[in-house]
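Chemist: Sequence and predicted model, in that order:
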Amino acid sequence: MSYNGANYTAAYWTQGNNPSTNNGPAGSGQPWIKGALCGGTTPTPTPTPTPTPTPTPTPTPTPTPTPTPTCSFQTWSAGVNYSLGTVVRFPANGNFYKVVNVGTNGSDGTDPTISTWYWQPTTCGGTTPTPTPTPTPDPGGTFAGLSKAQFEAWFPARSSFYQYADFVAAAAYYPSFAKSGNATLDKQEVAAFFANLQHESDSLKAVREYNTANWPLYCDVNWVRVTCRSTNVNDQYFGRGPIQISWTSNYRSLGNAMGLGEQLVNNPELLATNATIAWRSAIWYWMTQPGRAGRSAHDVMVGGLGFGQTINAINGNRECAGGSEYQGPAQMQTRVNYYTTFTQNLGVPTGPNLTC
């Protein structure tokens, strides 16, 4: 007990004894023992554990909102002919494109992600179009040894439609074109490719076939000639592009190979208005069409059969001896002369079998 500020413990049962006057040490016989702790020995307190702090959650960043377009635009739809200056939003990628050139019927139903002549990427209230990837050139800025300067020297009077950068961009779609790993062979293939194009396109001056009287003559169904639907250029399949692709069936095969479906059949003018597609058409033909040679021009060059067999693959029936429409050796020799010059410019030999 506590009495007058002091603690006392009863030594035995007691009654009425004042602890301040009746106390003594243990064993003294006094009823109270002074100085004992109240409750006995004070126990060592159990330390209060430090609480584990609750981790501060990592805040989720607030996404940057997509700017709301503020310009006037239409949502692009296939087959619609848009007028000059129209801005559209392309649903597949969300980007915006503006009509900068028009054909017979405005944008002629073209796809803005494909036809870079009709369309250009644009912005609409702060939105930024996704850039088209730029193909990586060879070291030194050449393609298989062909520089932009050499290309321009070969074709000084070419149509402005044909540019080196578009050729390089198109070549990126065909990774084995002039990429055998043998520098000499690759330069020979580039020389052979452009020698044939020089002949086919009048030194890259012809975007469309010159003889307009022939324009209605290249319509076919499964290679059976038929009358073209109309005199509209988008209903005719005359020669277009650097290798002058012609005939409905060729346009269909090319479109399917490029993943365009029927777009080239429905709009063959793409080969005369979209430079990358035009160049791709020439490389596609070079890489895949066997002609009279039985193998593509690419395959005969890589296989070491010689330049002459590229002529056989491209126009062998008319220019190679024994062809069903053989017209003599003059045209063949023109191609050989171009090839000889181009290989000299690139510093490689011509290789064997120049004629066919």
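Modeler: Perfect, I can see it now. Nothing here was measured: the structure is a model prediction, and the numbers come from that model. Numbering: from 1, shown residues only.

Chemist: okay, CA-based contacts and neighbour counts for the rest of this
Modeler: Fine.

Chemist: so residue 316 sits in a helix?
Modeler: Yes - counting by DSSP: H, G, I helix; E, B strand; the rest coil, residue 316 is located in a helix.

Chemist: Put this next to the previous one:
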Amino acid sequence: MGITRRQFNQAIEDCGFSAPSSEVYEYFNSQTSSFSLNELAMFLAQLIHESAGFRYKEEIAYAGRRNHGQYRDHCSLPGKDYHGRGYIQLTWAANYRDASRDLGMGDELLRNPERVANETKLAMRVSVWYWTERVRPQLGGRYDCFGKTTKAINGAIECSGGYNSVAAKRYQYYLKVADALGVQNKASERGCYN
């Protein structure tokens, strides 16, 4: 499908952020050409939220810190950190390993997770991988409940215990992005805390 650079920038600006570099748009558009318009809007809204409008490719709390011990699992390698990186914040060593293998990179990202934050194209590729492998399956081929995408990305934190203002903000981004892209039948907020 694809969207124009103008639509892309407008969506981001409507959410209160400055338009990113043309490189970000090019990688986004080339990686999402098979997405429907509504799926593009959902994905873009989540990227905007997760990266603060494409300003960050690394989890702020751990950026530049080493050996902090967070997100360690059975796949973790000594001296490596698997905190959030990419435009959808990829976490946990097993996810780095799976993304790396599925992208045809062997165990490169397990061995060098920092590459995801250092390379714009890789940050986008990993984010698309996470969406297609971890988020899409939760939607069951239907793009009518935006909250399900939030639950698939950050459900343990944002989708339990009732109303969550952070999850609600994600939906507000989606509505702005959907308007900028001209989505006619917008998804409901349902699927996260409601």
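Modeler: Right, received. Where do you want to start? Small disclaimer: the values here were computed from a predicted structure and weren't measured.

Chemist: Quantify their similarity with the TM-score.
Modeler: In this superposition the chains share a TM-score of 0.82, using TM-score structural alignment, normalised by the length of structure 2; 184 aligned residues with a Cα RMSD of 2.6 Å.

Chemist: For residue 305 of structure 1, I want the exact helix or strand it lies within.
Modeler: According to DSSP states H and E, residue 305 of structure 1 maps onto no helix or strand at all.

Chemist: How many residues are close by it?
Modeler: 16 (other Cα atoms under 10 Å).

Chemist: residue in structure 1 matching residue 89 of structure 2?
Modeler: Alignment note (TM-score structural alignment): residue 89 of structure 2 maps to residue 244 of structure 1.

Chemist: Show the contacting residues for residue 201 of structure 1.
Modeler: 207, 241-244 (Cα atoms under 8 Å, 6 or more residues apart in numbering).

Chemist: no, scratch that, I was asking about residue 196 of structure 1
Modeler: 243, 311, 335, 338-339.

Chemist: Can you tell me the residue that sits opposite it in structure 2?
Modeler: By TM-score structural alignment, residue 196 of structure 1 lines up with residue 46.

Chemist: Where does that match sit: helix, strand or coil?
Modeler: helix.

Chemist: ok, back up a step: determine which two of the contacts of residue 201 of structure 1 are furthest apart.
Modeler: By the measure Cα to Cα, 207 and 243 form the most distant pair in these, at 9.3 Å.

Chemist: When the two are compared, which one has more neighbours?
Modeler: Taking neighbours as other Cα under 10 Å, residue 207 of structure 1 and residue 243 compare with residue 243 leading, 27 against 24.

Chemist: gap between the more buried one and residue 187 of structure 1?
Modeler: Per Cα to Cα, to the nearest Å, residue 243 of structure 1 is found 19 Å from residue 187 of structure 1.

Chemist: Likewise for residue 87 of structure 1?
Modeler: Applying Cα to Cα, the value for residue 87 of structure 1 to residue 187 of structure 1 is 43 Å.

Chemist: Same question for residue 75 of structure 1.
Modeler: Counting by Cα to Cα, the separation of residue 75 of structure 1 from residue 187 of structure 1 is 45 Å.

Chemist: And those two? Which one has more around it.
Modeler: Neighbour tally, residue 75 of structure 1 and residue 187, criterion other Cα under 10 Å: the higher count belongs to residue 187, 25 against 11.

Chemist: What lines up with the more buried one in structure 2?
Modeler: Mapped onto structure 2 by TM-score structural alignment, residue 187 of structure 1 lines up with residue 37.

Chemist: ok, its match to residue 183 of structure 2 distance?
Modeler: In terms of Cα to Cα, residue 37 of structure 2 sits 7 Å off from residue 183 of structure 2.

Chemist: Give me the secondary structure label for the residue lying farthest from the centre of structure 2.
Modeler: Computed with Cα atoms, centre = their mean, the residue of structure 2 farthest from its C-alpha average is residue 78, at 26.5 Å. Here residue 78 of structure 2 is coil, with the state taken from three-state DSSP.

Chemist: Looking for the alignment partner of it in structure 1.
Modeler: For residue 78 of structure 2, the aligned position in structure 1 is residue 229, judged by TM-score structural alignment.

Chemist: list the contacts for its match?
Modeler: Contacts of residue 229 of structure 1 (Cα under 8 Å, 6+ apart): 235-236.

Chemist: Does anything pack onto the host helix or strand of residue 149 of structure 2? Which helices or strands?
Modeler: With secondary structure defined by DSSP H and E, residue 149 of structure 2 is part of helix 147-158. Judged by 3 or more Cα pairs under 8 Å, 6 or more residues apart in numbering; DSSP states H and E, helix 147-158 of structure 2 is in contact with helix 136-139, helix 165-181.

Chemist: What's the average distance for the longest one when superposed on structure 1?
Modeler: When structure 1 is overlaid, helix 165-181 of structure 2 sits 0.9 Å from its aligned residues on average, using mean Cα distance after the TM-score superposition for structure 1.

Chemist: against structure 1, where does that helix fall?
Modeler: By TM-score structural alignment, helix 165-181 of structure 2 lines up with residues 330-346 in structure 1.

Chemist: Report the buried residues of that stretch.
Modeler: 332-333, 335-336, 338-340, 342-343, 346 (16 or more other Cα atoms under 10 Å).

Chemist: now the helices for structure 1?
Modeler: Applying DSSP state H to structure 1 gives helices spanning 148-154, 164-171, 183-200, 248-257, 263-266, 270-273, 275-288, 297-302, 308-319, 330-346.
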